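In: sequence and predicted structure, then a few things I'm wondering about:
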Amino acid sequence: MHPSLLPIALYALAASAAPAPAPAPYPLHRRDQNSSANNQALISALELAPTAKDRLALLTPSDFLYDFASPPPGDAITTGLGGRTVKADSKLFPALIGTGVSMTLGFIGPCGFNTPHVHPRSSQINVVVEGQLKTQFIAENGVDAVENTLGKWQMTVFPQGAVHTEWNPTCDPAVFVAGFASEDPGVQQSTQTLFKLDDDVVRAELGVETLNGESIEQFRDQLPENVALFVEECLARCDIEADPAPNQGGPSEGGPWSAPSSALA
């Protein structure tokens, strides 16, 4: 072989022996809005990407758009008799991976009550963008409760892990925007979680055998799901009929007030 042809031959041999690149485990073409949600292959690839630049290369422009008025299927929406909340976390909105932030919108109807809860992995900033909310939190044992009334465009903060709650004391709808310093802040309803423990543990904690004449097991079934309705005085003032049945609501159920899509505008 002519010496000048030797490098060309070696290059061609190496190229033919190289393995073909592995196919991507997710479609890299432009996806429809929200179609990246719950996409485990994409989520895993984003979490394993060595740099932010590599993560961006896995995403399309539509992956950076999240529609709170029409969120993806899954557990984005929590609905009760008093309103609903809509969240965007790293599972529902994978573009958040690597950013360290997430968000929830809350639509609290007249006398609506976002029941006491904690976020185990993040503090929360809470901005009222419509109506009025009362807020309260207790950061830890041995400190006083902090309570405020927030009007439109006013904000408060709930420290990470603090038990906190918001309720609407008026007869008009309220809307809040909650920002988190975590892609997956988590949420744990305080009372509902307590009553998920063994009956003996709950009896020992409360120091009683029955509540309202019912056993712990029966009383557990009467606990409201989030978002609930608030005190009798507010219900009477706003002419809202209290439900004699448990104050329950599921992810797809409505209540006496349900936020229209226009409330997002």
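Out: Yep, that arrived.
In: from here on, contacts and neighbour counts on C-alpha atoms
Out: Fine.
In: can you tell me how far the residue lying closest to residue 131 once chain neighbours are set aside is from residue 94?
Out: Among residues not flanking residue 131 along the chain, residue 174 sits closest, at 4.3 Å (Cα to Cα, 6 or more residues apart in numbering). Counting by Cα to Cα, to the nearest Å, the gap from residue 174 to residue 94 is 28 Å.
In: ok, which stretches of this protein are strands?
Out: Along the chain, counting by DSSP state E, strands occupy 77-80, 83-88, 102-108, 112-118, 124-130, 133-138, 146-150, 155-158, 163-167, 174-180, 188-189, 210-211, 214-215, 228-229.
In: OK, contacts around residue 146?
Out: 136, 137, 138 (Cα atoms under 8 Å, 6 or more residues apart in numbering).
In: in addition, the following structure is provided for comparison:
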Amino acid sequence: MTPNSLFTSFLALLIASTTAVDQTVNPGLNAKLKTEATEIDKHNNDLNTDDAWIFDFNERPNYTFKPGSVVNANAATFPTLTGFGMTMAMLNLGPCAMLPPHMHSRATNLVVAISGSTSTYMYRENGVKLVKADLTPGKMTIFPQGSLHTMQNNGCDNAVLVSALNSEDTGTTNILNGALRNFPEDLMKAAFGDASLDIAKLGKNIPEVGTGSVLGSAECMQKCKMTVGRSYKRGYKFVT
């Protein structure tokens, strides 16, 4: 494999989509909840079963630690949240897994660690210092609305974090995915400072939206005696 192809494969691994695009499970219920006159009407007419008030993160189809996942409870996935202006997410990070650099255009994000050791990095805007937070159980950090942030599980065991956002439609954007797949190639070459880069190939090799996590740094993987197997459906899997 040539150095260029190694670089392309590694970049594609790092910038897979952070979070799967949530599908609206019951748009009719969302619409009805928005038109009810009172909260009593909502409760008695639309949410009158105990099951309507329970969201099971563990049973979501994208729940995994291989390499990890972002499972969102919001108005789309859990209609009962319609009108409350909140999203709650469970962040599952398998060994050395990471969430690639992304931002939320419509939400501020609070993240608290439940298990494991995770390092987060946040860059709020041009001219400010990068903020690093090492999260162990019970520790929390904040990603202000619109800030660029990423995180990685530093350990060889699973890490779990809980994320609260003050919007039911957070507007998540993966920075490199969006730029390499959508902006004009000549502008991207200029942005990278390399007119010889094959931007089309780089963009094409970025995996599609998956479960929301990718494998992280080579240093962590070496520590945990892990390697990367062959890709499947343009994603990646662990091979120990």
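Out: Alright, I've got the coordinates. All of these numbers come straight from a predicted model, not from anything done at the bench.
In: still on that earlier bit, reformat the contacts of residue 146 of structure 1 as a markdown table; add neighbour count.
Out: Formatted as a markdown table, the contacts of residue 146 of structure 1 follow (neighbours: other Cα atoms under 10 Å):
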| residue | neighbour count |
| --- | --- |
| 136 | 18 |
| 137 | 21 |
| 138 | 18 |
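In: closest to residue 147 of structure 1 among these?
Out: Using Cα to Cα, residue 136 is the member of the contacts of residue 146 of structure 1 that sits closest to residue 147 of structure 1, with 4.3 Å.
In: and that closest one, what pairs with it in structure 2?
Out: Residue pairing (TM-score structural alignment): residue 136 of structure 1 is matched to residue 121 of structure 2.
In: which residue numbers in structure 2 does stretch 154-172 of structure 1 align to?
Out: Aligned using TM-score structural alignment, stretch 154-172 of structure 1 spans residues 139-157 in structure 2.
In: number of residues surrounding residue 236 of structure 1?
Out: By the other Cα atoms under 10 Å criterion, the neighbourhood of residue 236 of structure 1 contains 12 residues.
In: after alignment, which residue of structure 2 pairs with it?
Out: In structure 2, residue 236 of structure 1 lands on residue 222 (TM-score structural alignment).
In: now do that match against residue 4 of structure 2, distance only.
Out: 22 Å.
In: try residue 141 of structure 2
Out: According to Cα to Cα, residue 141 of structure 2 stands 37 Å off from residue 4 of structure 2.
In: residue 205 of structure 2 too?
Out: Distance, residue 205 of structure 2 to residue 4 of structure 2, by Cα to Cα: 13 Å.
In: all helices for structure 1, in order.
Out: Per DSSP state H, structure 1 carries helices over the ranges 6-17, 40-48, 52-57, 190-194, 199-206, 216-220, 232-237.
In: what's the closest non-adjacent residue to the residue most central in space within structure 1?
Out: Geometric centre of structure 1, nearest residue: residue 87, 3.6 Å, by Cα atoms, centre = their mean. Sequence neighbours aside, residue 104 is the residue nearest to residue 87 of structure 1 in space, at 4.1 Å (criterion: Cα to Cα, 6+ apart).
In: what lines up with the one you found in structure 2?
Out: Looks like residue 104 of structure 1 aligns to residue 89 there (TM-score structural alignment).
In: that match and residue 160 touch, don't they?
Out: No: look at residue 89 of structure 2 against residue 160 with Cα atoms under 8 Å: they stay out of range, at 10.6 Å.
In: compare neighbour counts for those two and give me the winner.
Out: residue 160 (22 against 18).
In: surely the more buried one is in contact with residue 117?
Out: No: with contact defined as Cα under 8 Å, residue 160 of structure 2 does not reach residue 117; the gap is 9.0 Å.
In: and for residue 201 of structure 2, the neighbour number?
Out: 13.
In: before we move on, back to that, return the residues in contact with the match of residue 104 of structure 1.
Out: Contacts of residue 89 of structure 2 (Cα under 8 Å, 6+ apart): 70, 71, 72, 73, 162, 163, 164.
In: against residue 14 of structure 2, how distant is it?
Out: The gap separating residue 89 of structure 2 from residue 14 of structure 2 is 21 Å, by Cα to Cα.
In: try residue 84 of structure 2
Out: 34 Å.
In: which one's more surrounded, those two?
Out: Between residue 84 of structure 2 and residue 14, counted using other Cα under 10 Å, the more crowded position is residue 14 (22 against 12).
In: sorry, back to before: out of the strands of structure 1, deepest packed?
Out: strand 228-229 (a mean of 28; mean count of other Cα atoms under 10 Å).
In: mean deviation (superposed) between that one and structure 2, please.
Out: Comparison of strand 228-229 of structure 1 with structure 2 after fitting gives an average deviation of 1.1 Å (mean Cα distance after the TM-score superposition for structure 1).
In: please name every helix or strand in contact with that strand.
Out: Contact here means 3 or more Cα pairs under 8 Å, 6 or more residues apart in numbering; DSSP states H and E; on that basis strand 228-229 of structure 1 packs against strand 112-118.
In: now with 10 Å, please.
Out: Counting contacts by 3 or more Cα pairs under 10 Å, 6 or more residues apart in numbering; DSSP states H and E, strand 228-229 of structure 1 is packed against strand 77-80, strand 83-88, strand 112-118.
In: so where is the helix ranked longest in structure 2 in structure 1?
Out: Counting by DSSP H, the longest helix found in structure 2 is helix 3-14. Aligned by TM-score structural alignment, helix 3-14 of structure 2 corresponds to no residues of structure 1.
In: from the contact counts, what lies against that helix?
Out: Contact here means 3+ Cα pairs under 10 Å, 6+ apart; on that basis helix 3-14 of structure 2 packs against strand 97-104, helix 175-182, helix 199-204, strand 214-215.
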